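In: I would like the atomic coordinates for the input below:
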Amino acid sequence: MANKIGRFELVRKLGEGAQGTVYLARDPHLDRQVAIKTLLQDAKNVDVLLKEARIVSKLQHKNIVTLFDAGEHDAKAYLVYAFVEGQTLAQLLNDETTLPPAQAAKIVCGILEGAGHAHLQGIVHLDLKPSNIMIAENGQPLIMDFGIACRVTKDSVKNTSINGTPRYIAPEIMSGEHATASADIFSLGVILRELTSGHNADAQETSRKKTNLASEQLATNSTHIDERLEEIIHKATAKNPEDRFGSAENMQMALQEYLNPAHLEHHPTDTHSTLDFLLRRMRSKSDFPALSSTISEINKVVDDDSASVNLLVQTILQDFALTNKLLKLVNTVTYGQFGGQINTISKAVAILGFETVRNVTMTLILLDFLQNKAQASQLKDDVLTSFFAGIVATKISAEISIRDAEEAMICSMFRNLGKLLSSFYFFEESQQVARLVEQGESEDKAAIKILGISYNELAIGVAKSWSFPPRLITGMRKLTSDKVAKPYGELDNLSITVNLAHELCAIASQGNISDKPKALKQLAKRYEDAIDTSEQQLRKTMESGMSELAARARIIGIDLAESAMIKRVNMWIGAKPEVPAHKKLAEVDSLDGITQLGIETPSEGDSTTETLKIDPEFMLTEGIQEITNTLVEEHKLNDVIQMVLETMHRAMGFNRTLFFLRDVKTQQMIARFGFGQDADAVLPKFRFSLDFTPDVFHLAISKGADLMIEDITAENITGKIPLWYRQAVSSQCIMLLPVMINTKPVGMFYADMQQANTMQISPKQLSLLRTLRNQSVLAIKQKS
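Out: Below is the predicted model of the structure:
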């Protein structure tokens, strides 16, 4: 055996199988033990191993063995995994023959949690079996060896090669049909049967049964498995995938109900029916459909690798007030490390990234919606508590170097969504839950007793319906163990941060100050294995969180002065109470000489709307300065064009603003980006040949002429409007700003208004619009 593989120092061989060899090794750079897997075969299988690396690198979960690194050594690829002390499930089964049903069910529950995490990201394992499951020393099961895993696409995966162990492979794969997450459900049903019965059918016979027998289940042949567990196994191993559990989560819930029969006796309400009822109520309301649609759309855009910056920006720009709040927030000291002023959503996305902008935006959407409801003061305090917990989570994130603090913010904000929504839609039931809590019942048990589901699970159900990504769902989950274990990976760190923030805020906001030191000490003790902190550090985190909360609240228009929760926290940490908003307006005319231009604040007594008046020249000037700064930095051409387009659209309030780009191959002008009414639907229709025809579009690009047409139906104009345009839109007022380089057209900015004679552009504004157009010319020249 060689002494090294890459930089890793080999210690001993851990195991050897048909596909490769696994070694225990030491990583000298990080001084830790790792497990290294190599292939026995040569170069033809390197792609297989690297495929596994690409797949597993996207999966970070406490029930999946973490992949650290990948490389090539002596013409063979290798993978570097976390080393897990323990044994495989196959070894455990070999020693024990069978396991008690409860132990087997708990193990499979853990596997389902890891598999479900992979499924949510479109990844199926396809080779789940006891030898691919590690049981850590603490009893935690972890999935390993995603060697034949595949990503499920819209067309699914057909004719998947059968590289797995036959007795665990789903019948549809044996028959060469689609490979879906249901195949992993089948494998886990077989594993559960094997763990509880010890029944280990011959592989060929099992294969024959799967493909030929009419029976849809595989018998357990065990007398000590009760009927409920047998039903779960039969459902998981149904021959028809449609008859199995619909997801790993559904099978996990069935096993948890099996493990906790008392839950069924005391809480007969169907968890799914409560969630379904809530979602139906939300869809039937006039306000929530818009909220749900916006959040879902933003999530889908961010999680679509092929989605453009334009699509996310366009989604946000649909809400004028949201756009302005977002820009104000990303220009606070919180984001000061990015440098410079951010005046467009396009630049915010380019600098901060899709995910950060998504997270900040969804926080604002939820806060804006909940704060503007005429609800009881207690509910408003619950909303502020969620916001406060989110800010505290960002503070903790900075202390433990989590990569995206806003990710912790949004997990914390939405973690209590179930409780907030219950107050809206199940008011009487939520009051019953509150009374049980006052009597000493835990909130989780009280919610389950009344609603049949905990507030946290209700929040997660709604978040899934809003297309939240899997890692945010994981971060939202409540930790229930008495002692929080050391984090296993990045997702564990996120979950610990969110839960610690919520528990810390719960202590800070409770009424009796004398109880807080003891509670704080207990909290530090509960998390001591998971995070390096102390009572003093937790208190400092709370103080800095209050300062940040006050700053953010002022920016987005939330009044903290009347909040009982805020008063209790301030009393505990010794902070000065917040000045009521109406007094603040009377006493403070400016902040350190900074004047906010172009914005009108709500009038006194108007708590539900924000009236915003834009100063076009101010916004155009700010946009020009931002683009100038961008042009002297490293930049992408598309980002600059997006920023120019967005500045024009927001400042002038156009109905629709698009950018055409010359396509050399087809000799056409084709609309590439756009904001405004039905921009997505309009873009494919906006294209025309460069071959000259006597219309306004060709006049603009052939002469390099800036045109504004106030009424396309005017007698002297109507004949110059091309048919393709009339078929695409009904707008009657048009502006065209061609982009020319060396007298040749390379692009064009287009804007419209729906009604004739409504595009009011002053000479100063036109000059600024031309400057923006000229900046795009400079950007194109720089990249040519």
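
In: Every contact and neighbour count from this point should use C-alpha atoms.
Out: Will do.

In: What segments of the stretch 501-650 of the chain are helices?
Out: Ranges of helices within the stretch 501-650 of the chain are 516-526, 535-556, 564-573, 581-587, 616-631, 637-652, based on DSSP state H, counting those that start in this stretch.

In: Same check on the stretch 251-400 of the chain?
Out: So, for the stretch 251-400 of the chain - with DSSP H, counting those that start in this stretch - the helices run 261-266, 271-284, 288-303, 309-317, 320-330, 345-352, 354-371, 377-400.

In: With mean neighbour count and distance to Arg554 added, can I get these in a markdown table?
Out: A markdown table is the format used below for the helices of the stretch 251-400 of the chain (neighbours: other C-alpha atoms under 10 Å; distance: least, C-alpha to C-alpha, whole Å):
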| stretch | mean neighbour count | distance to Arg554 |
| --- | --- | --- |
| helix 261-266 | 12 | 45 |
| helix 271-284 | 15 | 30 |
| helix 288-303 | 18 | 23 |
| helix 309-317 | 21 | 21 |
| helix 320-330 | 18 | 10 |
| helix 345-352 | 20 | 21 |
| helix 354-371 | 20 | 13 |
| helix 377-400 | 23 | 13 |
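
In: let's see this one next to it:
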Amino acid sequence: MTIKRIGRFTIIRELGRGAQGAVYLAYDPQLDRQVAIKTLRPGAAQTEILLREARIVSKLQHANIVPLHDAGESDGSAYLVCAYIEGGTLATMLQHGALPAVKSAEIACYLLDALEYAHQHGVMHLDIKPANIMIGQRGQPMLTDFGIARLIQGQSEASREVVGSPQYMAPESINGEGVNASSDLYSLGIVLYEMVTGVVAFQGENVMQILNRVAHEPVAAPSAHNAELDEKLEAIILKSVGKRREERYPDAAAMRAALKEYLGGIGEAAANDSHSTLDFLLRRMRSKSDFPALSNIITEINQIVASESDSANKLARVILQDFALTNKLLRLVNTVSYGQFGGNISTISKAVVIMGFETVRNIAMSLIMLEFMQNKSLAHQLKDEVIAAFFAGVVATQLAVGRNIRDAEELMICAMFQNLGRMLVTYYFFEESQEIARLIEQGLTEEQAAIKVLGLTHNEIGIGVARSWSFPKRLLDGMEKLPQGEAVKKPKTEAEHMKATVNMANELCVIAAATATQEKAQALNRLRLRYQDAIDISERKLNDALESGLKELSRRAMTLEINTARSPLVKKVRQWSGLPVEQPAAEHREQREGMNGVHGIESVLNAEAQEDASARPDPETVMGAGIQDVTNSLVEDFNLNDVLLMVLETIYRGLGFKRAIICIRDNKSNAMVARMGLGEDVDAVIPRFRFNLAFEPDVFHLAVDKGVDIVIEDLRAESIASKVPAWYRGLIDAQSFILLPIVINKKTLGLFYADMQQANSLKLSERQLSLLRTLRNQAVLAIKQKM
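Out: As a prediction, this is how the structure comes out:
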């Protein structure tokens, strides 16, 4: 019989079937998304235990773990609901034979990241095998089937239960010695063995024969199946699959470190090959503790903007995860540099609505890159590279003034990121960058020197990295360098026009930084002649672009707390442009003229010396500004979801809540259901944040039925504990929260919820509570206007 529904989910098709049950692709009508549902066959042992542990595991949130959204029971069978990952399994990939050694090691590193995270949260997988490893469309490895994992705490050492798949389970699971985190590392070692050899380590005619060999026979050397396998990688694999736990790596971090050391050696040995150079650079970046986070946020932002289905809520949520990024972006969009948008933008949500997805994306990416590179350890060399890239972006926007350029911010990011490769090489290949500099001094061009040392130009490296970050083709094309020395042809498209402007801006900055002052006229004339067919601009206007670029750089740098005062580049360009290098008064006047309400650089520097620039703004100021944002939107033709998101964001940011959620009444199911949220783990929380409206004696029903605002300062308090429902305690670990019902015509149609982690941290003044109620009332007004 064909299954059409499981719970609320509509079955689309079967994805696979195994001994425990089947996996289906399904549609979730409640959240309008596709999910994967794994059913456990009727009568499967320990169904209740599996479901209970699956609910615990569902709290795991990691880039290399397929999220487990829910668990339930339908027609006597248990089922697990997971995110649907487009792509295939590692098992499918291995049907075509062994994988390259480097790729195999990289996949293992990602999976070890996931295991380290899970083990730190007290969870073991215990069924790691190729069929339980998804490979996304972009090559991202992800562990799935965590729903049948076990908890480390309370795991009996004496347990003789055999868990896992025979060919991949650890010997101690078979011998009854009790499993622990090391058992997962063994299984992953067996998977790595299969990736590099194309064969399973243990085979047999039946399950008992396989189990006996796993428990008692040594693993054959991988090189017996792959003679070309590197000795270092073979040693890592053999150590990971030791029969006794003490023979293996002590934890996931140690095994990952060994693999990354191997990958680093391979990369250095292959540095003269262009493809290997880019792969090596990407591996080197991934091995740093901070760069994966940078890559993830830039990639996620690009993917959201590229998607036709993602909303302003999703883009705002990603940006709001970074407190410093949020503050800098809001400060920047309210300067005169963005005066065309009207200023007075107090929420990321409104910035997205007014400025558009792409403009906010471009601003955010430039800020993320500036923040990351400004904080690197190679302070002097790298900081001037960053300022040079930033300056090139600003000059590109000045060259576009008065010309038909669709988005000047695109020019900014393309001109800035055209220098991405050089910045990355300076940081990750510092010795190589020094060698490149020596070759340039000997007469080679930068491109020739980079190819000789790295096998790629800086620009090719930057574009390769940007492509891995899901940059759209338009921006990748704009980053591309034009051939040196040739006259630039007349652009036929807007994209070609942008590329010409970006290249002219970068070349103008290089000329100003590297050419003697007495050669200025000749240098500008050569640049003008090179671009005359593409961009008709006089030498005077080129010089004006530099001068206005210096002013704009000064304004933006001050807003973003970037110190350009000691930059050799800025001093050289000022001198080259005929501007005094040191004129504090003039410089301060420029700062005052360029900033909205900022009283000069001295006051800012003094203020920065006294307080952390990333300190949280005053709650009442944030909420007051957000209320003004919403008020301005309500007098225009507004989208209801956009306004509700502005209200939600203002609540979330204003008081620094851990998370904030808006629930809407669902009459069909007679439930209050979470629809939108911001903050920690909100994607995992929202699908399960719901409660039936049939009365129960708890605080949620009190808020809904009576329409009263409720502030819980400590849910552990004796007078409160019995009034907090079990579904909430099982879902949220916060100790303080607030409920603000949305009441229209005496009926509660929605509910704002926001929480804080620690008990007694939600101490609201009368003014703060009043502002929160004003925000809730604005949501009421917005809903009424759209009814």
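
In: Can you calculate the TM-score here?
Out: TM-score for the superposed pair, counting by TM-score structural alignment, normalised by the length of structure 1: 0.63. Supporting figures: 519 aligned residues with a C-alpha RMSD of 2.8 Å.

In: Highest mean neighbour count across the helices of the stretch 501-650 of structure 1, which stretch is it?
Out: Highest mean neighbour count of the helices of the stretch 501-650 of structure 1: helix 637-652, a mean of 23 (counted as mean count of other C-alpha atoms under 10 Å).

In: Can you give me every residue that contacts the residue located most distally from the centre of structure 2?
Out: For structure 2, the residue at maximal distance from the C-alpha centroid (C-alpha atoms, centre = their mean) is Gln518, at 47.8 Å. Contact criterion C-alpha atoms under 8 Å, 6 or more residues apart in numbering gives no residues in contact with Gln518 of structure 2.

In: That one maps to what in structure 1?
Out: The equivalent of Gln518 of structure 2 in structure 1 is Ser514 (alignment by TM-score structural alignment).

In: quick one: the helices in the stretch 651-784 of structure 1?
Out: 679-682, 696-703, 723-728, 763-783.

In: now those as TSV including mean neighbour count?
Out: Below are the helices of the stretch 651-784 of structure 1 laid out as TSV (neighbours: other C-alpha atoms under 10 Å):
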stretch	mean neighbour count
helix 679-682	15
helix 696-703	19
helix 723-728	12
helix 763-783	17
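
In: With respect to His266 of structure 1, which of those lies nearest?
Out: His266 of structure 1 lies closest to helix 679-682 among the helices of the stretch 651-784 of structure 1, at 51.2 Å (C-alpha to C-alpha).

In: Show me what the closest one is in contact with.
Out: Outside helix 679-682 of structure 1, the residues that touch it by C-alpha under 8 Å, 6+ apart are Arg656, Leu658, Gly674, Ala728, Val729.

In: okay, and that helix goes to which residues in structure 2?
Out: Against structure 2, helix 679-682 of structure 1 falls on residues 682-685 (TM-score structural alignment).

In: Quick check: the matching stretch compared with structure 1, mean distance?
Out: In the superposition with structure 1, the average deviation recorded for stretch 682-685 of structure 2 is 1.1 Å (mean C-alpha distance after the TM-score superposition for structure 1).

In: Quick one: distance of that stretch to the chain centre.
Out: In terms of C-alpha atoms, centre = their mean, to the nearest Å, the centre of stretch 682-685 of structure 2 is set 15 Å apart from its chain centre.

In: which position in structure 1 aligns with Ile301 of structure 2?
Out: Matched to structure 1 by TM-score structural alignment, Ile301 of structure 2 sits across from Ile298.

In: pretty sure its match contacts Thr315?
Out: Yes. Between Ile298 of structure 1 and Thr315 there is a contact at 6.9 Å, judged by C-alpha atoms under 8 Å.

In: Stretch 342-355 of structure 1 spans what distance, first to last residue?
Out: Distances were taken as C-alpha to C-alpha, to the nearest Å; on that basis the terminal residues of stretch 342-355 of structure 1 are 17 Å apart.

In: how about that stretch, aligned to which bit of structure 2?
Out: Matched against structure 2 by TM-score structural alignment, stretch 342-355 of structure 1 falls on residues 345-358.

In: Quick one: closest of the helices of the stretch 651-784 of structure 1 to Gly15 of structure 1.
Out: Smallest distance to Gly15 of structure 1 across the helices of the stretch 651-784 of structure 1 (C-alpha to C-alpha): 53.8 Å, for helix 763-783.

In: Mean per-residue distance, the closest one versus structure 2.
Out: With mean C-alpha distance after the TM-score superposition for structure 1, helix 763-783 of structure 1 departs from structure 2 by a mean of 0.6 Å once superposed.

In: One more: stretch 544-555 of structure 1?
Out: With mean C-alpha distance after the TM-score superposition for structure 1, stretch 544-555 of structure 1 averages 0.9 Å from its match.

In: How about residues contacting that stretch?
Out: Lys325, Lys328, Leu329, Phe387, Phe388, Ile391, Val392, Lys395, Asp559, Leu560, Glu578.

In: what does the fourth one align to in structure 2?
Out: Residue mapping for Phe387 of structure 1 onto structure 2 gives Phe390, with TM-score structural alignment as the criterion.

In: wait, doesn't its match sit right on Met416?
Out: Yes. Contact criterion C-alpha under 8 Å: Phe390 of structure 2 and Met416 qualify, at 5.5 Å.

In: Could you double-check that Thr344 of structure 1 sits in contact with Leu327?
Out: Yes. Using C-alpha under 8 Å, Thr344 of structure 1 makes contact with Leu327 at a distance of 7.1 Å.

In: Need the distance between the two termini of stretch 325-341 of structure 1.
Out: By C-alpha to C-alpha, one end of stretch 325-341 of structure 1 lies 14 Å from the other end.

In: mind listing the strands for the stretch 401-550 of structure 1?
Out: Shown for the stretch 401-550 of structure 1, no strands are assigned by DSSP state E, counting those that start in this stretch.

In: what's the answer for the stretch 1-150 of structure 2, then?
Out: Counting by DSSP E, counting those that start in this stretch, the strands of the stretch 1-150 of structure 2 are 5-6, 9-17, 22-28, 33-39, 68-74, 77-83, 87-89, 123-124, 133-136, 141-143, 150-151.
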